[in-house]
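**Q** pasting the structure only:
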């Protein structure tokens, strides 16, 4: 990722803290932010009946992992020019904090600002994964 893009992303990050057992995202909710995990563990799981009681864990995220970047980067680049927040992607899974989770969030609104301001520095083909370095 270009250094200018990375610096701009840093400018828009907001610190977040989620207590243990907090539901961060539910199936069917708008995917409105990317989460950079700095401490803790997130469980990502799908449910078979729409409840929070039954389902299967798909994966987990921990320190240095990024959750939601693929979904929002895809949305941002496919709607470049005039992305509408009424057509955000919807979560296909649930995300729950297994432990207390700390990190930084980048909202869809700020991600579109980064993409529009960086113009020539933004390359979707090179930016398929975001990392905090």
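**A** Perfect, thanks for sending it. Nothing here was measured: the structure is a model prediction, and the numbers come from that model.

**Q** Going by C-alpha atoms from here, please, whenever you check contacts or count neighbours.
**A** Noted.

**Q** and the most centrally placed residue in the chain, which of the three is it?
**A** Most central in the chain under CA atoms, centre = their mean is residue 34, positioned 1.9 Å from the mean C-alpha point. Three-state call for residue 34 (DSSP: H, G, I helix; E, B strand; the rest coil): strand.

**Q** neighbours of the nearest residue to it once chain neighbours are set aside, just the number please.
**A** Excluding the flanking residues, the one nearest residue 34 by CA to CA, 6 or more residues apart in numbering is residue 68, at 4.7 Å. Neighbour count for residue 68, taken as other CA atoms under 10 Å: 18.

**Q** Am I right that residue 68 is in contact with residue 44?
**A** No. Assessed by CA atoms under 8 Å, residue 68 is found out of contact with residue 44, at 11.0 Å.

**Q** Identify the residues contacting the closest residue to residue 95 other than its chain neighbours.
**A** In space, and not counting its chain neighbours, residue 95 is closest to residue 44: 4.6 Å by CA to CA, 6+ apart. Contact analysis of residue 44 by CA atoms under 8 Å, 6 or more residues apart in numbering lists 57-61, 93-96.

**Q** on that earlier part again, tell me the spacing between the residue nearest to the centre of the chain and residue 55.
**A** Taking CA to CA, to the nearest Å as the criterion, residue 34 is separated from residue 55 by 23 Å.

**Q** Against that first model, consider the following:
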């Protein structure tokens, strides 16, 4: 009987300690969540929706990654949050302005909706020099460094550039989105290789736009700008050009070449 009482007492003591630890952890998580919400300057309605949903998750005993809340939100709220965070930054990018796309809200919203939120700890590699680049990374919090090795002419010098909120990495892919006349994006087995290393200095938040999402955005942009008939015509011309380049040469081709 004494052994049962002692065991029962120990269990209750452990349960109480565990609840206290859980409560302390939840308080820290709640504080981090509030800090993130206010840093993002959401409107009152969005703040309430986020806190209500996350608190509901807590009550249900589910774990929440407070440093990267977005994936835990419902799809509609995720979309609203991503647009709020990313749209102003996209509009302000130099490459967007130079291509006259700051006013193409429909296209920019498609990019925002396709962004995947990422969170990285300090001193963490995101992309290494020589890796294939399959995404564009828009930095929204923290400090990230890009380092470039330059071994030309027998030298071995290093160049570093600091990226902060509102800057991005992976410009070649972004150019493919903005200039869809390039054929490279049509074949996702061909990817550019990074000439730089991307590494976090502090904890960092970024939004990644992946290659397959580039392709979908690109095709939808073609449809909007050209219309279905012109798009089909463009595709037909491209196929004909590729076929002419790859088919075996005939005597008629040699004769026409000699005549010109």
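**A** Received, thanks. Being a predicted model, the structure only gives us computed values, none of them experimental.

**Q** TM-score for the pair, please.
**A** TM-score of the superposed chains, computed with TM-score structural alignment, normalised by the length of the first structure, equals 0.77; 116 aligned residues with a CA RMSD of 2.1 Å.

**Q** quick revisit: from the contacts of residue 44 of the first structure, pick the one nearest residue 40 of the first structure.
**A** Sorting those by how near they are to residue 40 of the first structure, with CA to CA, puts residue 61 at the top with 8.3 Å.

**Q** coming back round to it: check contacts around the residue nearest to residue 34 of the first structure.
**A** Per CA under 8 Å, 6+ apart, neighbours of residue 68 of the first structure: 31, 33-35.

**Q** what do you get if the cut-off is 10 Å, keeping everything else the same?
**A** With contact taken as CA atoms under 10 Å, 6 or more residues apart in numbering, residue 68 of the first structure is in contact with 31-36, 91, 105-106, 129-130.

**Q** can you check residue 224 of the second structure too?
**A** 106-107, 218, 231.

**Q** May I ask which helix or strand encompasses it?
**A** Element membership of residue 224 of the second structure, judged by DSSP states H and E, is helix 211-246.

**Q** Now the buried members of the contacts of residue 44 of the first structure.
**A** Buried members of these, counted by 16 or more other CA atoms under 10 Å: 60-61, 93-96.

**Q** Just the buried positions in the longest helix along the second structure, please.
**A** Criterion DSSP state H: the longest helix present in the second structure is helix 2-39. Within helix 2-39 of the second structure, the residues scored as buried using 16+ other CA under 10 Å are 26, 29-30, 33, 36-37.

**Q** Spatially, what comes nearest to the residue mapped onto residue 204 of the second structure from the first structure if we skip its sequence neighbours?
**A** Residue correspondence to the first structure (TM-score structural alignment): residue 204 of the second structure is matched to residue 101. Counting by CA to CA, 6+ apart, residue 101 of the first structure lies nearest to residue 40, which is 4.3 Å off, once chain neighbours are set aside.

**Q** Just confirm the one you found contacts residue 16, I think it does.
**A** No. Checked against CA atoms under 10 Å, the pair residue 40 of the first structure and residue 16 is beyond contact range at 11.9 Å.

**Q** joint contacts of these two?
**A** With CA under 10 Å, 6+ apart as the test, residue 40 of the first structure and residue 16 both reach 101-103.

**Q** Just put those in a markdown table and tack on secondary structure and neighbour count.
**A** Formatted as a markdown table, those follow (DSSP: H, G, I helix; E, B strand; the rest coil; neighbours: other CA atoms under 10 Å):
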| residue | secondary structure | neighbour count |
| --- | --- | --- |
| 101 | strand | 22 |
| 102 | strand | 21 |
| 103 | strand | 20 |
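
**Q** quick revisit: can you tell me which of the contacts of residue 68 of the first structure is nearest residue 22 of the first structure?
**A** Closest to residue 22 of the first structure, out of all of the contacts of residue 68 of the first structure and judged by CA to CA, is residue 35, at 14.2 Å.

**Q** so how far is the first residue of stretch 57-74 of the first structure from its last?
**A** Span of stretch 57-74 of the first structure from end to end, CA to CA: 24 Å.

**Q** go on, stretch 58-76 of the first structure?
**A** Calculated as CA to CA, the first-to-last residue distance of stretch 58-76 of the first structure is 25 Å.

**Q** Can you list the buried residues in it?
**A** 60-62, 65-69, 71-73, 75-76.

**Q** which residues in the first structure does the helix or strand hosting residue 83 of the second structure align to?
**A** Here residue 83 of the second structure, judged by DSSP H and E, is contained in helix 75-92. Helix 75-92 of the second structure corresponds to no residues in the first structure, going by TM-score structural alignment.

**Q** Point out the other helices and strands that the very next helix or strand once past that helix packs with.
**A** Moving toward the C-terminus from helix 75-92 of the second structure, the next helix or strand (DSSP H and E) is helix 94-98. Judged by 3 or more CA pairs under 10 Å, 6 or more residues apart in numbering; DSSP states H and E, the packing partners of helix 94-98 of the second structure are helix 75-92, helix 171-178.
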